[in-house]
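A.B. asks: Build the 3D model from these lines:
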Amino acid sequence: MTLDAPARLTPDTLPAPVMAGRDFLSNLDMTPLELRTVLDTAHSMRRGEWRDVKPLAGLSLALVFEKASLRTRTTFDVGMYQLGGHAITLSNQEIGLGTRERVSDVARNLERWVDGVMGRVYLQQTLQELADHAAIPVINGLSDMLHPAQLLADYQTIEGEFGTDLRGRRVVYIGDGNNLANSHIHLGVLTGTDVTIVTPVGYEPNAGVLMDAVKAGVQVTLTNDLAAIEGADVLYTDVWISMGQEAEADIRRRAFRGYQVTPAMLETIAPHGIFLHCLPAHYGEETVPEATEHPKSRVFDQAENRLHAQKALLYHVMGEMKPRW
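C.D. replies: Reported below is the predicted structural model:
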């Protein structure tokens, strides 16, 4: 049996960009309908329907890194290339955000040369300052507060398993109440998933992010009871020690003892349930190789979807721009 070739889009059949020219610093910078459109585009890209179009031809994206990166750097760079654009990588050694140069001056320079900025930084305020002073879109590739681009790939992966109506699906995040936990709460607001955060006392998500859920009338369950994992549709974890927290490593390892995702833990989630991890994995801490390689794991599908989801984001943010040269 031969499979039909995927439908191919043409320049005349592309969907209209829904976030044209806007910043993307948080998942809540999208409406639920805009999120739906971006995820639909990501699914279409994964199916190969965009191979004949180059909607970002002639456009450039600056990739600004304060933190090391494998997935973020590769997927944004390759994503711009596949859409016909160009990416330039700038390490913090080269630009020195806030040290060698004021963040506002970096923004005012970049807006003269490129058409967008993706930043993978420590402080959310750094991204906000870039956005405040640059007349071009700024995309959050990660901050200590939020990781919204990752969540696009995560929900593309979840939808690939369960379909697009996720209302009532149980997403259980176990581990540090960090940027991933915060962004999971925001996706619960946008999609209607039932979000539970399982974390030790003292490591809860950001209070302001929890208030975002309260304002939206969405309930988020906070607990340190590992029994909350049972029956989950999605079990998600992340590292216990993020970049910049190395001085707390021993304290954190003690606090999170017992929160490691193992194959035995995966047997307690729903029979159809899946395991996700944004990577890199610190094996022996938050998980073990046997979990990421388990039949319920979709970890590497999730990593692939970083490319598709971020291409969709780039198109919907930059797709109406015209080359300036």
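A.B. asks: use CA for all of it now, contacts and neighbours both
C.D. replies: OK.
A.B. asks: show me where the stretch 1-150 of the chain has helices.
C.D. replies: 32-46, 71-82, 92-95, 103-113, 124-133, 148-162 (DSSP state H, counting those that start in this stretch).
A.B. asks: mind putting these in JSON lines, distance to residue 217 included?
C.D. replies: What follows is those, written out as JSON lines (distance: least, CA to CA, whole Å):
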{"stretch": "helix 32-46", "distance to residue 217": "15"}
{"stretch": "helix 71-82", "distance to residue 217": "32"}
{"stretch": "helix 92-95", "distance to residue 217": "40"}
{"stretch": "helix 103-113", "distance to residue 217": "36"}
{"stretch": "helix 124-133", "distance to residue 217": "25"}
{"stretch": "helix 148-162", "distance to residue 217": "21"}
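A.B. asks: export these to JSON lines and tack on distance to residue 270 and mean neighbour count?
C.D. replies: JSON lines is the format used below for these (distance: least, CA to CA, whole Å; neighbours: other CA atoms under 10 Å):
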{"stretch": "helix 32-46", "distance to residue 270": "25", "mean neighbour count": "20"}
{"stretch": "helix 71-82", "distance to residue 270": "29", "mean neighbour count": "20"}
{"stretch": "helix 92-95", "distance to residue 270": "43", "mean neighbour count": "14"}
{"stretch": "helix 103-113", "distance to residue 270": "46", "mean neighbour count": "17"}
{"stretch": "helix 124-133", "distance to residue 270": "35", "mean neighbour count": "19"}
{"stretch": "helix 148-162", "distance to residue 270": "13", "mean neighbour count": "22"}
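A.B. asks: Sequence B follows; please return its structure for comparison with A:
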Amino acid sequence: MKLKTKDFLTLDELSSKELSQIIDLAIKLKKQKNNKAKPLQNKTLAMIFQKPSTRTRVSFEVGMFQLGGNALNLSPNDMQISRGESVQDTAKTLSAYVDAIMARVFEDDLLEDLAKNATVPVINGLSNSFHPCQILADLMTIKEKKKKLSGLKIAWIGDGNNVCNSLLYGCALSGINISVATPKEFQPDSAVVKKSKSKTQVELTTNPDDAVKNADVVMTDTFTSIHNLDKKRVKKFLPKYQVNSSLMKKAKKDAIFMHCLPAKRGIEVTESVIDGPQSVVWQEAENRLHSQKALLISLIK
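C.D. replies: Purely as a prediction, here's the structure:
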């Protein structure tokens, strides 16, 4: 399977069929962990990191290795871009050497410039507005646990951040209904909400209890950047938007709990939930590897 899109920046580039095919391929790859096939032999992925990373870096690097390829870890300080070389020139130069570029950045404009000027696929490994690779793993995990996607309900609790924006697109493509409970000033991007509403049921609320009612999946994320814990910002979420045992009991009995990690235990989620029987966060984390392998195979021609 090859995707019609050259790049993977927001999830919105994909069709419902393409998303489903990537998820199914990821599940297949996971079952074939010891498969000796090397579909990306002699292929190279350049990885640009403006932000620190654990799951994104390790999963992409290990994924390329398992597929027979190579991955190059590049920080801005390793490149001439730190000395003023343009994004455009950087994109054209990297395209001459590698088969794909993954970038974990602050500004979405940088990703768009990379994609516009690169002749190889550009993958969003996280930006201020979106985190599409995380949602591939999340949807894969949900399908593994629930055996389907369409018709399910996800409750997102907390901050309408980049992960939430990408989740909305993922729900729209897969037929999942979603209820997002946030303080009014922390709702997800209005344009993303509007577009997603045209394809699935999207509810915005300030009440977590309403959001989790009849939910098959309860999800959250940190209330602030994991590297910058703004205490004033956190106070706007606590205790109302913390996922705890009491809130989980208001979802379906077989509801699962998900968190993209890293987590601030005792803040957005209690230890009783993240370490409890409903939590699938470690399966979710592992699935970053398998879903990204499926994405890489689908993107690299």
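A.B. asks: TM-score of the superposed pair?
C.D. replies: Once superposed, chain against chain, the TM-score is 0.95 (TM-score structural alignment, normalised by the length of the second structure); 299 aligned residues with a CA RMSD of 1.7 Å.
A.B. asks: residue range for stretch 60-74 of the first structure in the second structure?
C.D. replies: Under the alignment (TM-score structural alignment), stretch 60-74 of the first structure falls on residues 44-58 in the second structure.
A.B. asks: Ends of the matching stretch, what's the gap?
C.D. replies: Length of stretch 44-58 of the second structure, first residue to last, CA to CA, to the nearest Å: 15 Å.
A.B. asks: in it, what counts as buried?
C.D. replies: 44, 45, 46, 47, 48, 49, 50, 55, 56, 57 (16 or more other CA atoms under 10 Å).
A.B. asks: residues in contact with it?
C.D. replies: 64, 69-76, 94, 98-106, 125, 285, 288 (CA atoms under 8 Å, 6 or more residues apart in numbering).
A.B. asks: who are the neighbours in contact with the counterpart of residue 272 of the second structure in the first structure?
C.D. replies: Under the alignment (TM-score structural alignment), residue 272 of the second structure pairs with residue 290 of the first structure. Going by CA under 8 Å, 6+ apart, residue 290 of the first structure touches 262, 263.
A.B. asks: mind checking which helix or strand residue 290 of the first structure is in?
C.D. replies: Residue 290 of the first structure is part of helix 289-292, with elements assigned from DSSP states H and E.
A.B. asks: Now that helix on the second structure. Mean distance?
C.D. replies: Compared with the second structure after the fit, helix 289-292 of the first structure shows a mean deviation of 1.7 Å (mean CA distance after the TM-score superposition for the first structure).
A.B. asks: What is the subsequent helix or strand relative to that helix?
C.D. replies: Immediately after helix 289-292 of the first structure, counting by DSSP H and E, sits helix 299-318.
A.B. asks: Give the buried residues for that next one.
C.D. replies: 299-300, 302-303, 305-318.
A.B. asks: any idea how far residue 23 of the first structure is from the closest residue to residue 17 of the first structure other than its chain neighbours?
C.D. replies: Distances taken as CA to CA, 6 or more residues apart in numbering place residue 316 nearest to residue 17 of the first structure, at 4.1 Å, with adjacent residues excluded. To residue 23 of the first structure, residue 316 of the first structure is 11 Å away according to CA to CA.
A.B. asks: Residue 249 of the first structure too?
C.D. replies: With CA to CA as the criterion, residue 249 of the first structure and residue 23 of the first structure are 34 Å apart.
A.B. asks: for residue 224 of the first structure, same thing?
C.D. replies: Using CA to CA, residue 224 of the first structure is found at 35 Å from residue 23 of the first structure.
A.B. asks: hey, where'd the strands end up in the stretch 151-300 of the first structure?
C.D. replies: For the stretch 151-300 of the first structure, strands defined by DSSP state E, counting those that start in this stretch occupy the ranges 170-174, 194-198, 221-223, 234-237, 274-277.
A.B. asks: In a markdown table, list those along with distance to residue 103 of the first structure and mean neighbour count.
C.D. replies: Output for the strands of the stretch 151-300 of the first structure, formatted as a markdown table (distance: least, CA to CA, whole Å; neighbours: other CA under 10 Å):
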| stretch | distance to residue 103 of the first structure | mean neighbour count |
| --- | --- | --- |
| strand 170-174 | 33 | 25 |
| strand 194-198 | 34 | 25 |
| strand 221-223 | 36 | 16 |
| strand 234-237 | 32 | 24 |
| strand 274-277 | 32 | 24 |
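A.B. asks: any chance of these in JSON lines, plus distance to residue 151 of the first structure?
C.D. replies: Output for the strands of the stretch 151-300 of the first structure, formatted as JSON lines (distance: least, CA to CA, whole Å):
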{"stretch": "strand 170-174", "distance to residue 151 of the first structure": "12"}
{"stretch": "strand 194-198", "distance to residue 151 of the first structure": "13"}
{"stretch": "strand 221-223", "distance to residue 151 of the first structure": "19"}
{"stretch": "strand 234-237", "distance to residue 151 of the first structure": "11"}
{"stretch": "strand 274-277", "distance to residue 151 of the first structure": "11"}
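A.B. asks: of all those strands, which lies closest to residue 186 of the first structure?
C.D. replies: Minimum separation from residue 186 of the first structure across the strands of the stretch 151-300 of the first structure (CA to CA) falls at strand 194-198, 9.6 Å.
A.B. asks: start and end residues in the second structure for stretch 171-178 of the first structure, please.
C.D. replies: Going by TM-score structural alignment, stretch 171-178 of the first structure sits over residues 154-161 in the second structure.
A.B. asks: so how far does the matching stretch reach from one end to the other?
C.D. replies: 16 Å.
A.B. asks: what's that stretch in contact with?
C.D. replies: Counting by CA under 8 Å, 6+ apart, 129-130, 164, 176-183, 186-189, 208, 211-212, 215-223, 237, 241-243, 268 sit against stretch 154-161 of the second structure.
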